[in-house]
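# Predicted model follows, preceded by the sequence.
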Amino acid sequence: MKNWTKGIFAAGIMAAAMFQSASAETIKVGSKNFTEQFILAEMYAAVLENAGITVERKINLGGTLIAHQALVAGEIDLYPEYTGTALASVVKGEMSTDAEKVYTQVKDFYAKQFNLTWLKPSGINNGYVIVVRQETAQANNLKSLSDLAKVSKTLVFGGGAEFPDRADGLPGLKRVYDAEFKEFKQFAKLGLRYDALEQKDIDVANGAATDWQIGSKNLVPLADDKGLFPPYYVAPVVRQDVLMANPKVAELLEAVGTHLDNEKMRVLNAKVETDHEEAKDVAVEFLKENGLLPK
């Protein structure tokens, strides 16, 4: 009986060691379903691989809640997320324009509720930007969201699948600005909204601060004069068990963020969307240029 018990105990230790070794050797990197996410996920994957860690890529999972659920379920081990998006879609907390307050609120909630860790945020603050065509802005004297609210019932809004339900989406525009639109048209891909604006299929769209299109398609971003939108700093969100098994992961991922800001991200996004380069190639080139990968 004693030998049998020892055998079971030894087998248990071996199984635990094998599990820990597996989680230390393979990390599943995920992303949401747009260009910036693809590039960031490829950056994370590349620095991990350069450190000798085997990576499984699960790119283009879907929207925020799909990626979040995959992380909680262990289908992925990490992905890039935005503080304001997490606050609105997952935490469902009080909106704030204080970047540190939003980050702390999100970080604490994820740790307690999901055993997930928000690492240090990057320099990318990819906030929502509401845009209109230049001619629409001129015809209606639009400079701010307060101006937009005065004529919103005559305009068609185009946005992503999450925007009608998010606290910082259509409900927020109604709550803070009393803005209601003639119609809402949903677009699966971000770039399609800008095409629809250009083709006059819609009049207003929600974009993001790092979208290259805003500066190149005669679009006017409207000022959020009442502070609806929170900060949207991007950071890696990682399962706590993965960080415990792989202590160097946090340092590797956070190093990527120190080299990024909105202007650099716009350039990287444009390389993929206008120059048709692969997200992986763009990511690796950037990492090499900034000394995070050997040339």
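Cool, the structure landed.

# only C-alpha atoms for contact and neighbour calcs from this point on.
Fine.

# Helices of the stretch 51-200 of the chain, start to end?
64-73, 83-86, 99-114, 134-140, 145-151, 170-177, 190-198 (DSSP state H, counting those that start in this stretch).

# Tell me which of those helices is the most buried.
Neighbour counts (mean count of other CA atoms under 10 Å) averaged over each of the helices of the stretch 51-200 of the chain peak at helix 83-86, with a mean of 26.

# how far is that one from where the chain is centred?
Centroid separation for helix 83-86 versus its chain: 8 Å, with CA atoms, centre = their mean, to the nearest Å.

# okay, pairing it with this:
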Amino acid sequence: MELTRIVRALLLLAFMTCLVACAPPRSSHIVIGAKNFTEQVVLGELLAQEIEAAGGGKVERRFWLAGSYLCQQALVSDRIDAYVEYTGTALTAILKQPLERNSAKVDATVARLYEQRYQVRAGPGLGFEDTFAMVVRGDDARRLGLKAISDVAKLAPQWRLGVGYEFAERPDGLAGLNAAYGLHFVGEPRTMELGLLYRSLAAHQVDIVAGNSTDGAIKALDFVALEDDRHYFPPYEAVPLVREDSLKRWPQIGVAMQRLAGKVNADEMRAMNLAVESQHRDAGDVVREFRARKGL
């Protein structure tokens, strides 16, 4: 019996040693993350380049992380030091707070809870919002006189809907939208990667999609983003989230965030997205040109 206890203790010790050995070491350089769509890659590159320009050394890019939840886990587990999030997403999807439409209240709640729960600082906004947008083909909008989401209610029983995986499950996503507008689309919504939504809309595989207001493809493909006339969606201001211990270790991150505060408007974000998505330009080059125009 005593031997069994000793063996168990040794096995437990070996297991714990293995866990420690296998844990990723604290990085010796700054790591910036981004989600898995074009705008996030552009914003991640913008933050990374500005940190490098502030003297933070070579920044590692960990882009194309599969959505908000994975970015959040990477941040709190010290796999990345910072990434850009949207306040409405942070409020509802990450912090699990009720929907709130007042921007100042959203900002205050997000900043307070990230600090309290995760020792993460919400930086100053970059200057634009990227809200969810219900997007239709331009010829359908003109032919049917569609301007607002409310206009779709009468058509929904004959229309097919396409959404991203995250939007289908989020508290500020599909279920609440359908309830707010009384939408009842034909069949189950088609869920797919964000990059496929507009292709499916253009190919008439779906009739309406839940996209993003700053997507470059909306203008490039002659699509129309419908007005959220019942103000369902909360504010989605783009803000950097950064670990407090990373800020202490690398104050250049804070310098970069202050330099970028208010520097990007929605039209500029849309243009950068378009350059990467439709013109197939390198995100790094697009960001460098933007920073040069801004005197950064």
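On my side now, so go ahead. Owing to the predicted nature of the structure, the values given are computational and were not obtained by experimental measurement.

# Pipe the helices of the stretch 51-200 of structure 1 into CSV and attach distance to Ser23 of structure 1 per row.
Below are those laid out as CSV (distance: least, CA to CA, whole Å):
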stretch, distance to Ser23 of structure 1
helix 64-73, 14
helix 83-86, 26
helix 99-114, 18
helix 134-140, 52
helix 145-151, 47
helix 170-177, 41
helix 190-198, 34
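
# Between those helices, which one is closest to Leu48 of structure 1.
Of all these, it is helix 64-73 that lies closest to Leu48 of structure 1, at 17.8 Å by CA to CA.

# so where is the closest one in structure 2?
Aligned by TM-score structural alignment, helix 64-73 of structure 1 falls on residues 68-77 of structure 2.

# Over to stretch 210-217 of structure 1?
With TM-score structural alignment as the criterion, stretch 210-217 of structure 1 aligns to 214-221.

# Give the buried residues for that stretch.
Using 16 or more other CA atoms under 10 Å as the test for burial, stretch 214-221 of structure 2 gives Thr214, Asp215, Gly216, Ala217, Ile218.

# JSON lines for those residues, including secondary structure and distance to Ser278 of structure 2?
Putting the buried residues of stretch 214-221 of structure 2 into JSON lines (DSSP: H, G, I helix; E, B strand; the rest coil; distance: CA to CA, whole Å) gives the following:
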{"residue": "Thr214", "secondary structure": "coil", "distance to Ser278 of structure 2": "14"}
{"residue": "Asp215", "secondary structure": "coil", "distance to Ser278 of structure 2": "11"}
{"residue": "Gly216", "secondary structure": "helix", "distance to Ser278 of structure 2": "8"}
{"residue": "Ala217", "secondary structure": "helix", "distance to Ser278 of structure 2": "7"}
{"residue": "Ile218", "secondary structure": "helix", "distance to Ser278 of structure 2": "11"}
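
# coming back round to it: what's in contact with the match of helix 64-73 of structure 1?
Stretch 68-77 of structure 2 is contacted from outside by 33-35, 65, 80-83, 85, 89, 93-94, 118, 242-243, using CA atoms under 8 Å, 6 or more residues apart in numbering.

# PyMOL command to pick out the buried ones of these?
The following PyMOL line selects those of the contacts of stretch 68-77 of structure 2 that are buried, judged by 16+ other CA under 10 Å:
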select buried, resi 33+34+35+65+80+81+82+83+85+89+93+94+242+243
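
# The contacts of stretch 68-77 of structure 2 in strands, which ones?
When DSSP state E defines the strands, the subset of these inside them is Gly33, Ala34, Lys35, Leu65, Ala82, Tyr83, Glu85, Val242, Arg243.
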